[in-house]
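Trainee: dropping the sequence and predicted coords here.
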Amino acid sequence: MQRNKSIKCVAYDKELLKFLRPVDISQYLRVNGWEHVEDIGNKGAVWKWRNEAGEEAEILLPLDRSLSDFVNRMAELLHTLEAVEQRPRQLIINDLFAPNRYCQPTSSDIE
């Protein structure tokens, strides 16, 4: 019975992923220690993460929501974030849909 709930949850996640905005994900990655290292035209951006122990991860962030594999790429991105952050998928999705929750104010925001 639990297995069916997991399958439904994953399908629900994929449906939600098509509504994620790449600009919000870029902001989330930056705030959480990821480094933007390369653009792939106007279709994608490569981000890398490294911790103090030298562990690394890489994400390909799709930038064009009209791409046929946008949802699949977002699912891969989310899977990587789950592994790196060691947090449940739903908490990460909640953060990605509420970018102001994790945004750190800059000096220009305070003035």
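Mentor: Everything's here; your move. Numbers count the residues shown, from 1 in each chain.

Trainee: C-alpha from now on. contacts and neighbour counts both.
Mentor: Noted.

Trainee: break down the chain into its strands, ranges please.
Mentor: Secondary structure of the chain (DSSP state E): strands located at 35-40, 44-50, 56-62.

Trainee: and of these, who's closest to residue 24?
Mentor: Distance to residue 24, taken as Cα to Cα, is lowest for strand 56-62 among the strands of the chain, at 11.0 Å.

Trainee: same for the closest one, what does it pack against?
Mentor: With contacts taken as 3 or more Cα pairs under 8 Å, 6 or more residues apart in numbering; DSSP states H and E, strand 56-62 sits against helix 22-31, strand 44-50, helix 70-85.

Trainee: buried residues, that strand. List them.
Mentor: 58-62 (16 or more other Cα atoms under 10 Å).

Trainee: try this one side by side with the last:
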Amino acid sequence: MKAIISDVNILNQLQPQQLEIYLKAKGWREHSRIPEKVSIWIRDTYSEDKLKIQLPIDNNFDDYALRISEILEILERAENRSQIDILGELIANYPNLTIQGVVTQIMTPPNSDILSGKITLLGIVFDKMQEIKVELANHEYVTAIKAYQERLAVACTGDLMKENNVFVLKNPRKFQIENI
């Protein structure tokens, strides 16, 4: 089954600079540029494939999400990988995202007077199971401990970031046990 990323919000989160860094790392080079509009990327190492990426320079264009979707389709063919895998590498942050999952680890700092700690969630990020680190305090941390002990599903909203290839949910809020 082939997954196609069509969520406009996700596609609009991808910044042109992120895509440029990714393309350079994967052996693409900028062939030409139309100022303030688009940059054209090609792969020298695979000249026979004649693949060309037209990367919008401004993410405020009306059809920006459509253009990014087209880029993901080209990369999927070029790399023989799913769009979900490619997107997982591209996403550096996604604000105000709700993650559902289970608590797989609780890390309480020793000798702490404050009821807080770090947890690890196993949740779905862009249709793929991922570990997500979250720092919680007070009632939300107690809820996480209960969910961990009783193996209950949870949900939490926050700003998803990727730090050193690890997903981290910053500014967590609405941490709660899910009613299944």
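Mentor: Now that the structure is in, tell me what you want to look at. What you are looking at is a predicted structure, and each value in this text was computed from that prediction instead of being measured.

Trainee: residue 9 of the first structure is nearest to which of the helices and strands packed on strand 56-62 of the first structure?
Mentor: Nearest to residue 9 of the first structure, of all those, is helix 70-85, at 12.5 Å by Cα to Cα.

Trainee: go ahead and confirm residue 32 of the second structure touches residue 42.
Mentor: No: look at residue 32 of the second structure against residue 42 with Cα atoms under 8 Å: they stay out of range, at 9.3 Å.

Trainee: so between those two, which is more surrounded?
Mentor: residue 42 (20 against 12; other Cα atoms under 10 Å).

Trainee: and that one, what pairs with it in the first structure?
Mentor: Matched by TM-score structural alignment, residue 42 of the second structure corresponds to residue 48 in the first structure.

Trainee: if I pick that match, what's in contact with it?
Mentor: Residues in contact with residue 48 of the first structure (Cα atoms under 8 Å, 6 or more residues apart in numbering) are 34-37, 56-59.

Trainee: please redo it, this time with the cut-off set to 10 Å
Mentor: Contact analysis of residue 48 of the first structure by Cα atoms under 10 Å, 6 or more residues apart in numbering lists 29, 33-38, 56-60.

Trainee: as JSON lines, the residues you listed with distance to residue 108 of the first structure would be great.
Mentor: Converted to JSON lines, the contacts of residue 48 of the first structure look like this (distance: Cα to Cα, whole Å):
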{"residue": "29", "distance to residue 108 of the first structure": "20"}
{"residue": "33", "distance to residue 108 of the first structure": "21"}
{"residue": "34", "distance to residue 108 of the first structure": "22"}
{"residue": "35", "distance to residue 108 of the first structure": "22"}
{"residue": "36", "distance to residue 108 of the first structure": "22"}
{"residue": "37", "distance to residue 108 of the first structure": "25"}
{"residue": "38", "distance to residue 108 of the first structure": "27"}
{"residue": "56", "distance to residue 108 of the first structure": "32"}
{"residue": "57", "distance to residue 108 of the first structure": "31"}
{"residue": "58", "distance to residue 108 of the first structure": "30"}
{"residue": "59", "distance to residue 108 of the first structure": "29"}
{"residue": "60", "distance to residue 108 of the first structure": "30"}
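
Trainee: cheers, nothing more for now.
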